[in-house]
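>>> Below are the sequence and a predicted model for it; my questions follow.
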Amino acid sequence: MDLSIVIPLLNEEESLPELTEWIKRVMVENGFSYEILYIDDGSTDHSWEIISRLRQGDPEHIKGIKFQRNYGKSAALNEGFKAAKGEVIITMDADLQDSPDEIPGLRNMILNENYDLVSGWKKIRYDNTLTKNLPSKLFNAATRKVSGIYLHDFNCGLKAYRKKVVKSIEVYGEMHRYIPVIAKWSGFRKIGEKVVEHRPRKYGVTKFGLSRFINGFLDLASITFVGKYGKRPMHFFGSWGSLSFGIGFVSIIYLLVAKIMNPEVSLSNRPAFYIGLTAMIIGSQLFLAGFLGELISRNSPGRNHYLVEEKIGLD
């Protein structure tokens, strides 16, 4: 199968028939074999009934997964990735703001230019409000700086993936914004970008508020830490713990020497005494956190799970 189109959705009953017909037209025009995977993330409207009706009309190409409740876009994408069978997986939103006409170009970049992942860039937007545009620019700039991946729009829903990428990563929480970062930490480093059309919203309202940007920065810190130190937490906590304990220890030794040299000096009246004592306590706590992290990591089911690109001479 050439393509799997994975579409997470929440309360998009108006757009589903039009989107389906548009995708099918593009697939037929280009002669692609394909499947459309709709992931209903706990919709409270008639989205699932419409998906069921669309499948009855085209059981060969249309498939669906319905969550019992709303789990979020990351969960929907993760389930869609598990079910996808195509050699190239395309993700897009269901609100008709992503154009299916972009699919052939994204597919060609994966297959002909050998990219692992291609992210869309909505260079010209129709929702350029101050409350959305400014936080988005800050978010993208911070992600570029931390990850070293120079994409303009990490949060664009229109992306293309090589099959091996989606089968090798796990998306959870609200990490869908950072799939390029997750892919890079997993060893898929050929990540590209394509300018794509952004269309005005035709039906319904946006499902995301300003809070997603606050959560986004917290998720960025989390995924950066896990990516670097997930299998070796002591290297992080131990380094900072050693530094903190060392500063505290040197401070206390200095004060003890000063006390020996001048018995009239009172240690408890000097701020350096409390600073040094606090630094030693913090250092010890960081060491303890590192040991606990190592124990958890060593007993994790994925402690020795590594992505192998190729083997020679082995069955």
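Great, that's in hand. Residues are numbered from 1 along each chain as shown.
>>> When you work out contacts or count neighbours from here on, use the C-alpha atoms and nothing else.
Will do.
>>> How is Gly192 assigned, secondary-structure-wise?
What DSSP: H, G, I helix; E, B strand; the rest coil gives for Gly192 is strand.
>>> Next, count neighbours for it.
22 (other C-alpha atoms under 10 Å).
>>> what does Glu197 give?
Glu197 - counted by other C-alpha under 10 Å - has 19 other residues nearby.
>>> from memory it sits against Gly105, does it?
No: with contacts defined as C-alpha atoms under 8 Å, Glu197 does not count as touching Gly105, sitting 11.9 Å away.
>>> if I look at Asn78, how far off is Ile191?
According to C-alpha to C-alpha, to the nearest Å, Asn78 stands 19 Å off from Ile191.
>>> Ok, Ile149 next?
8 Å.
>>> Need the overlap of contacts for these two.
Common neighbours of Ile149 and Ile191 (criterion: C-alpha atoms under 8 Å, 6 or more residues apart in numbering): Pro180.
>>> between these two, who's got more neighbours?
Ile191 (20 against 17).
>>> mind listing what that one touches?
115-119, 149, 180.
>>> just Val265 next, same as before
Here Val265 is in contact with 258-259 (criterion: C-alpha under 8 Å, 6+ apart).
>>> what's in contact with stretch 117-126?
Under C-alpha under 8 Å, 6+ apart, the answer for stretch 117-126 is 106, 109-110, 151-154, 156-162, 165, 180, 190-200.
>>> again, but for stretch 161-168
By C-alpha under 8 Å, 6+ apart, stretch 161-168 touches 81-82, 85-90, 110, 115-118, 183, 186, 188, 307.
>>> Kindly recompute the last result at 10 Å.
With contact meaning C-alpha atoms under 10 Å, 6 or more residues apart in numbering, stretch 161-168 is reached by 3-4, 77-78, 80-91, 106-107, 109-111, 114-119, 160, 179-180, 182-184, 186-188, 191, 306-307, 309.
>>> Can you select the buried ones among the residues you listed for me in PyMOL?
In PyMOL syntax, the buried subset of these is picked out as below (16 or more other C-alpha atoms under 10 Å):
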select buried, resi 3+4+77+78+80+81+83+84+85+86+87+88+89+90+91+106+107+109+110+115+116+117+118+119+160+179+180+182+183+184+188+191
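>>> Please flag which of the contacts of stretch 161-168 sit within helices.
77-78, 80-83, 106-107, 109-111, 179-180, 182-184 (DSSP state H).
>>> ok, so of those residues, who is nearest Arg270?
Here the nearest of the ones in helices among the contacts of stretch 161-168 to Arg270, counting by C-alpha to C-alpha, is Ile182; it sits at 48.2 Å.
>>> Got another one to weigh against that:
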Amino acid sequence: MDISVVIPLYNEVESLPELTQWIRQVMQKNAYSYEIILIDDGSNDGSWEKIEELQQEHEQIKAIKFRRNYGKSAALNVGFNAVNGDVVITMDADLQDSPDEIPVLYRRIKEEKLDLISGWKKKRYDPLSKTIPTKLFNAATRSMSGIYNLHDFNCGLKAYRKEVVKNIEVYGEMHRYIPVIAKWAGFNKIEEQVVEHRARKYGTTKFGFSRFINGFLDLLSIFFVGKFGKRPMHFFGTMGVLSFFFGSIMALWIIGEKLYHIAMHTPYQREVTEQPMFYIALVAVVVGAQLFLTGFVAELVSRSSVNRNQYQIEKEI
């Protein structure tokens, strides 16, 4: 099979007939073999009933329904597990992504042998309350991930080699950072494609302020797990040793200063415990010891994990 189109949806009953028909026309025009996998993320507006109707007239449609709303990441992860196509295309169900982009994405994955292509909605129709925070998040993600050639990590329209989606796990709000997850998994051939952003035709946006906070926390999680997941002592141990070292130096400096004054029989104005630096040093020593112990415990947990020696293997002969 050439292409699998994965579409997570939540309360998009109005757009589904137009979207699936549009995809069908594009696929038939280019003679692609394909499947459309619709993941209903707990819709309550009749979306599932509409999907059942569409499936009767469109045999390429497959569908999965969640009992409740789990979020886009969960929907994508389940969809990735179900795909069969050589190239996997993801898009939103609200008609803001154009199926006409599919042929160029497919050709680039095949001809340029890319792992992932992320869409870039260069011209957007979203309000400033959404576009400005998105730009800030994209800048932070570029800086932390080292993927400097992407402008829009969160674009729903993406294309993948099948091997990529079968070797990554998406959860929480991490669908925003799939290129980062793919890179940490060893898939480094990541490029960008300028795509059309269409104004929403039906329904309302599912975007909320809480996604900013969740997205930022997930970015930190990806950064930490990707870099230190198999060696947590390198992170916690380093921080702990540095904190303990500087705390000890400050404490020794204060004590040494008092001993110097005693030896020289010169007046010493304040007691050791009356100096703020003493308490800063004490806190640094205690925090350093705790960080080191945290790293030690995390290392034990990591070594006990069933996944401790699972690594991405590209080829084997």
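It's in. Since the structure is predicted, the reported quantities are computational estimates derived from the model, not experimental observations.
>>> all strands for the first structure, in order.
3-9, 34-40, 62-66, 88-91, 117-121, 159-162, 191-195 (DSSP state E).
>>> Where do the helices of the stretch 101-250 of the first structure begin and end?
103-111, 130-147, 163-166, 179-185, 211-229, 233-261 (DSSP state H, counting those that start in this stretch).
>>> Please identify which of these is closest to Asn11 of the first structure.
Among the helices of the stretch 101-250 of the first structure, helix 211-229 sits nearest to Asn11 of the first structure (C-alpha to C-alpha), with 18.6 Å.
>>> what's the mean gap between that closest one and the aligned bit of the second structure?
Helix 211-229 of the first structure, aligned to the second structure and superposed, deviates on average by 1.4 Å (mean C-alpha distance after the TM-score superposition for the first structure).
>>> how far off helix 233-261 does that helix point, in degrees?
Relative orientation of helix 211-229 of the first structure versus helix 233-261 (axes from the mean of the first three to the mean of the last three C-alpha atoms, to 10 degrees): 80 degrees.
>>> May I see the buried residues of helix 211-229 of the first structure?
Going by 16+ other C-alpha under 10 Å, helix 211-229 of the first structure has these buried residues: 213, 216-217, 219-220, 223-224.
>>> What's the match for Ala75 of the second structure in the first structure?
Structural alignment (TM-score structural alignment) places Ala75 of the second structure against Ala76 in the first structure.
>>> returning to that earlier point: in CSV: the strands of the first structure, plus distance to His235 of the first structure.
Supplementary listing: the strands of the first structure in CSV, determined by distance: least, C-alpha to C-alpha, whole Å:
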stretch, distance to His235 of the first structure
strand 3-9, 38
strand 34-40, 39
strand 62-66, 41
strand 88-91, 36
strand 117-121, 30
strand 159-162, 33
strand 191-195, 28
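>>> Minimum distance to Phe139 of the first structure: which of the ones you listed has it?
Nearest of those (C-alpha to C-alpha): strand 117-121, 14.4 Å.
>>> In the second structure, which residue range corresponds to the closest one?
Taking TM-score structural alignment, strand 117-121 of the first structure hits residues 116-120 over in the second structure.
>>> Off-centre distance for that stretch?
14 Å (C-alpha atoms, centre = their mean, to the nearest Å).
>>> Average separation of it from the aligned part of the first structure, please.
Looks like 0.4 Å for stretch 116-120 of the second structure (mean C-alpha distance after the TM-score superposition for the first structure).
>>> who's in contact with the aligned residue in the second structure for Ala272 of the first structure?
Aligned by TM-score structural alignment, Ala272 of the first structure pairs with Met277 of the second structure. Residues in contact with Met277 of the second structure (C-alpha under 10 Å, 6+ apart) are 247, 250-251, 253-254, 283.
>>> Repeat that for Ile182 of the first structure.
147, 165, 168-171, 175-176, 188, 223-224, 226-227.
>>> Is it correct that Val146 of the first structure is in contact with Ala221?
Yes: using C-alpha atoms under 10 Å, Val146 of the first structure is in contact with Ala221, at 8.9 Å.
>>> Ile65 of the second structure pairs with which position in the first structure?
To be clear, residue 65 of the second structure is Lys; Ile isn't right here. In the first structure, the residue matched to Lys65 of the second structure (TM-score structural alignment) is Lys66.
>>> any idea how far the nearest residue to its match once chain neighbours are set aside is from Gly31 of the first structure?
Leaving aside its sequence neighbours, Lys66 of the first structure sits nearest to Asp40 (C-alpha to C-alpha, 6 or more residues apart in numbering; 4.7 Å). The gap separating Asp40 of the first structure from Gly31 of the first structure is 27 Å, by C-alpha to C-alpha.
>>> can you check Pro59 of the first structure too?
18 Å.
>>> Run a quick neighbour tally on Lys63 of the first structure.
The number of residues near Lys63 of the first structure, taken as other C-alpha under 10 Å, comes to 19.
>>> ok, the nearest residue to it once chain neighbours are set aside - contacts?
If the residues on either side of it in the chain are set aside, Lys63 of the first structure comes closest to Leu37, at 4.9 Å by C-alpha to C-alpha, 6+ apart. The contact partners of Leu37 of the first structure, by C-alpha under 10 Å, 6+ apart, come to 4-8, 51, 61-65, 79-81, 83-84, 91.
>>> for Asp93 of the first structure, same thing?
Asp93 of the first structure touches 6-10, 12, 19, 73, 99, 156-158, counting by C-alpha under 10 Å, 6+ apart.
>>> Met233 of the second structure now?
239-240, 291-300, 302.
>>> Of these, grab the buried ones for PyMOL.
A single PyMOL command is used to select the members of the contacts of Met233 of the second structure judged buried by 16+ other C-alpha under 10 Å:
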select buried, resi 239+240+291+292+293+294+295+296+298+299+302
